[in-house]
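*Asks:* fold the stuff below for me.
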Amino acid sequence: MIRVLIADDEPMIRAGVRAVLATDPDIDVVAEAADGRDAVELVRRHRPAVAVLDIRMPGVNGIDAAAEIRATVPDTSVIMLTTFGEDDYILEALGGGAAGFLIKSGEPEELVAGVRAVAEGAAYLSPKVAARVVAHLAATGAGALAGRRSAARRRVAELTAREGEVLALLGGGLSNGQIARRLHVVEGTVKAHVSSILARLGVDNRAAAAVVAHEAGIITPRPSPP
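*Replies:* So this is what the prediction gives:
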């Protein structure tokens, strides 16, 4: 079972997230929180595989809660729930180690896929979130969209052919194990490639590497469940 914590200050949103996750028999929501402080405490108590956090919550916000969870309970992966207009927060959360980003108004299947992906150690960016992050970077003085895409492609071109394959799969939301099976190699080899990719791209985590993959346009989609 994939044990999950939900944190959002709106009871209706929490109920909706719980209802969507309940459609997957392998997912068990073990706790709910209405603010970031309670989320951190409940993660410490229940040790879920995944914490699904709203970005804006009273007291301790989702970004600060995510950073504390990653620092104190590193086995718990964090997914951030965002709404339109929170792009700056998404970029901040990327640097804080969040593994997944989903839009509250997105398709329910994305929520289930995102929880499954990060529980398996993958990074998961909703396609809409990825597109917004890339566009937002271009609109905030970080380089025009075409320039960022060109720069990302140059960075990817400096990777080995195999590292490029791994990055494309990583950007599509696959875990190390899934990438290993897709490429017919052992998982340890994939881990070594991922470490090299992060170092050569100059990014801190898989989610940030996934953004580069989206910018470069090399995503290999995650396979649909049977």
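*Asks:* going forward, measure contacts and count neighbours with C-alpha atoms only.
*Replies:* Will do.
*Asks:* remind me, longest helix of this protein?
*Replies:* The residue-count maximum for a helix in the chain (DSSP state H) belongs to helix 187-201.
*Asks:* could you also give me the structure for this second sequence? I'd like to compare it with the first:
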Amino acid sequence: MSLTAIRVFVADAHPIVLEGIRSVLRQHAGIEVIGESSDGLETIDKIVQLEPEVVLLDLKLPRADGLHVLRTLQTRAPKCKVILFAGSEHKEEFVEAMKLGCSGILLKDAPTSLVEKSIQKVHAGEIWLDSNTTAAVIRQFASPSDFPATHSNGKPMRERAQLSQREREIIVLIAQGYKNKEIAEKMFITEQTVKNHLHNVFDKLGVSDRLELALYAIHNSLHVKA
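*Replies:* Now for the predicted structure:
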């Protein structure tokens, strides 16, 4: 195993799911599964003990569900990044998970290739949401009372900034959950150009990631003004 492999802990209520995830991740030299559990309370204890970098966390664990685990990890293991592993029928709980510091949400019916990809992205400091999950989170998390006054670095959100037409078009697509590559294809520009525009938008609006940008867009009606 590579010395730079991402240390991952997997928690799921079903042993057969744990076995499947372990089998998928075993194929990737850059990821090491250092522990697993099918119980919520045991998951907390093992995470504190093993100090994984990324946790793939089932929402419906026995004795302590995923939200309880997330809430506890905020104080007992604040450095680990958590990807919630849940069925699409639990979308109403995704918002609470994000408020509790969840770094990503992976649907249980997602392609197996996304397991590794989501871990890599979250480890790199990004938020992982697919287009369907992003839309669900935004719809429930975009009311004025829920919109954060500060971003994840603790800095205040900026007031409306002067955005170019192209930047507004990209914001609309971000709010709809599209990834950079998909945006580039839709707008007939390169993926690097999309990244450059996003860098400028993040700076202008004072947001630090795609989710905050999407929430800002909904809150300020930017998602319908392209």
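*Asks:* TM-score for the pair, please.
*Replies:* The TM-score (TM-score structural alignment, normalised by the length of the first structure) is 0.67; 185 aligned residues with a Cα RMSD of 3.9 Å.
*Asks:* got the angle for the very next helix or strand once past the longest helix of the first structure vs helix 187-201?
*Replies:* Following helix 187-201 of the first structure in sequence order, the next helix or strand is helix 206-216 (DSSP states H and E). If you take axes from the mean of the first three to the mean of the last three Cα atoms, to 10 degrees, helix 206-216 of the first structure sits at 70 degrees to helix 187-201.
*Asks:* can you give me the offset of helix 206-216 of the first structure from its chain's centre?
*Replies:* Centroid separation for helix 206-216 of the first structure versus its chain: 11 Å, with Cα atoms, centre = their mean, to the nearest Å.
*Asks:* not counting its neighbours along the chain, what's nearest whatever residue of the first structure lines up with H28 of the second structure?
*Replies:* In the first structure, the residue paired with H28 of the second structure is D24, using TM-score structural alignment. Leaving aside its chain neighbours, D24 of the first structure sits nearest to V112 (7.3 Å; criterion: Cα to Cα, 6 or more residues apart in numbering).
*Asks:* which of the helices or strands spans the one you found?
*Replies:* Using DSSP H and E, the element containing V112 of the first structure is helix 108-119.
*Asks:* could you pull out the strands for the first structure?
*Replies:* 2-7, 27-33, 50-54, 77-82, 100-103, 124-125 (DSSP state E).
*Asks:* distance of the aligned residue in the second structure for I6 of the first structure from L106 of the second structure?
*Replies:* Aligned against the second structure by TM-score structural alignment, I6 of the first structure finds its counterpart in V10. Between V10 of the second structure and L106 of the second structure the computed distance is 13 Å (Cα to Cα, to the nearest Å).
*Asks:* just G87 of the second structure next, same as before
*Replies:* In terms of Cα to Cα, G87 of the second structure sits 8 Å off from L106 of the second structure.
*Asks:* which of those two has more neighbours?
*Replies:* Between G87 of the second structure and L106, L106 has the larger neighbour count (other Cα atoms under 10 Å), namely 24 against 16.
*Asks:* tell me the residue in the second structure aligned with A33 of the first structure.
*Replies:* Match for A33 of the first structure (TM-score structural alignment): S37.
*Asks:* run a quick neighbour tally on K117 of the second structure.
*Replies:* 12.
*Asks:* make that A184 of the second structure, sorry
*Replies:* 18.
*Asks:* identify the residues contacting I31 of the second structure.
*Replies:* 5-8, 25 (Cα atoms under 8 Å, 6 or more residues apart in numbering).
*Asks:* by neighbour count, which of those residues wins?
*Replies:* V8 (25 neighbours).
*Asks:* from L205 of the second structure, how far off is that residue?
*Replies:* Using Cα to Cα, V8 of the second structure is found at 33 Å from L205 of the second structure.
*Asks:* repeat that for Q27 of the second structure.
*Replies:* Taking Cα to Cα, one finds Q27 of the second structure at 40 Å from L205 of the second structure.
*Asks:* more neighbours, these two?
*Replies:* L205 (20 against 11).
*Asks:* if we can go back for a sec, touching, the match of A33 of the first structure and A11? I think so.
*Replies:* Yes - using Cα atoms under 8 Å, S37 of the second structure is in contact with A11, at 4.8 Å.
*Asks:* can you list residues touching both of those two?
*Replies:* In contact with both S37 of the second structure and A11: T43, using Cα under 8 Å, 6+ apart.
*Asks:* which one of these two has more residues nearby?
*Replies:* Legend: neighbour count by other Cα under 10 Å for S37 of the second structure and A11, higher for A11 (29 against 22).
*Asks:* show me the contacts for the residue nearest to the spatial centre of the first structure.
*Replies:* By Cα atoms, centre = their mean, the first structure has its centre lying nearest to G100, at 1.7 Å. G100 of the first structure makes contacts with 78-80, 114, 118, 123-126, 207, as judged by Cα under 8 Å, 6+ apart.
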